[in-house]
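**Q** Give me coordinates for this.
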Amino acid sequence: MDLLHKYWRWLALIVLIIVLTNSRSLPWPLVTLILGVAAGYLLREGWIVWRRAGGPPTRSKVTYWRGQRIEVGPPRAGPALPDIRGIGPALIYLIPGLIFALVAVAVVLRNLGL
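**A** All right, here's what the predicted structure looks like:
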């Protein structure tokens, strides 16, 4: 069981490759499901990597005085995007995740006749 726990990502990649190579002979809902799960996983991992690169995002006003960072005022409401400079390593996950999501949507639209 420890072996499966350790190498489950490789197994998932092999299953994804098998599904993509046999996509014409498999039912389209199965192909869409597999692509959607892969897209969701890659987008989640990319978001985690992006947030980790710059630390937790802050929504309060920041000022610097004598080289020290001072957060002024209450935190602002709403979500904050991570620092855009930390997106580089996350693109390894985000770009294939976005491609898989778009392909899954295209498969659904093609089979619904839209």
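**Q** CA atoms for contacts and neighbours, from now on please.
**A** OK.
**Q** Nearest to the spatial middle of this structure, which residue is it?
**A** residue 43 (1.0 Å; C-alpha atoms, centre = their mean).
**Q** The host helix or strand of it packs against which elements?
**A** Using DSSP states H and E, residue 43 falls within helix 28-54. Applying 3 or more C-alpha pairs under 8 Å, 6 or more residues apart in numbering; DSSP states H and E, we find helix 28-54 packed against helix 8-21, helix 91-112.
**Q** Put together CSV for these, with distance to residue 2 and mean neighbour count on each row.
**A** Converted to CSV, the helices and strands packed on helix 28-54 look like this (distance: least, C-alpha to C-alpha, whole Å; neighbours: other C-alpha atoms under 10 Å):
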stretch, distance to residue 2, mean neighbour count
helix 8-21, 10, 13
helix 91-112, 26, 16
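**Q** Next, the structure of the following sequence, for comparison with the previous one:
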Amino acid sequence: MRGLRFDWRWVAVIAVLVVLTNSSRLPPLVTALVVGGAGVWLLMMGWRVWVREGGAPSRARVTYWRGQRIEVAPQRRGPALPRMRDIGPAALYFIIGVVLLLAAGAIGLRSFGF
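**A** Presented below is the predicted three-dimensional model:
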């Protein structure tokens, strides 16, 4: 049991599934907010995968001047292109997130009579 970790993301997934299961009994705006929130969260997760947040740290350039070591920050700024193996998961996050946001918009518009 030492290697067992509790992940709060599963609680969020179960909560979204409970709301979607009971969507006929809940107000449409609550359902739209939960589905939209899940879509935004998935888009944020996709962006993290895309920009390699939490990945291997970029190496600083090391220069020596008069016997002292000086570390210079990398010249590259802004998000880098993802590794080839990260493109698939990021695309999956983006696609599902956009679908959930569109579904939330449709639920919200239908609740207002459009």
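**Q** ok so, going back, tell me the contacts of the residue nearest to the centre of the first structure?
**A** Shown in contact with residue 43 of the first structure (C-alpha atoms under 8 Å, 6 or more residues apart in numbering): 93-94, 97-98.
**Q** try it again with 7 Å
**A** 93-94, 97 (C-alpha atoms under 7 Å, 6 or more residues apart in numbering).
**Q** Now flag whichever of those residues is closest to residue 105 of the first structure.
**A** Distance to residue 105 of the first structure, by C-alpha to C-alpha, is smallest for residue 97 among the contacts of residue 43 of the first structure, at 12.4 Å.
**Q** Leaving out the residues flanking it, which one is nearest to that closest one?
**A** Closest residue to residue 97 of the first structure apart from its sequence neighbours, by C-alpha to C-alpha, 6 or more residues apart in numbering: residue 39 at 4.2 Å.
**Q** Check the spacing between the one you found and residue 19 of the first structure real quick.
**A** 14 Å (C-alpha to C-alpha, to the nearest Å).
**Q** Next: residue 82 of the first structure.
**A** 34 Å.
**Q** Quick check: residue 94 of the second structure vs residue 111 of the second structure, distance?
**A** Distance from residue 94 of the second structure to residue 111 of the second structure, by C-alpha to C-alpha: 26 Å.
**Q** ok, now residue 15 of the second structure?
**A** 22 Å.
**Q** Specify the local secondary structure of residue 64 of the first structure.
**A** strand (DSSP: H, G, I helix; E, B strand; the rest coil).
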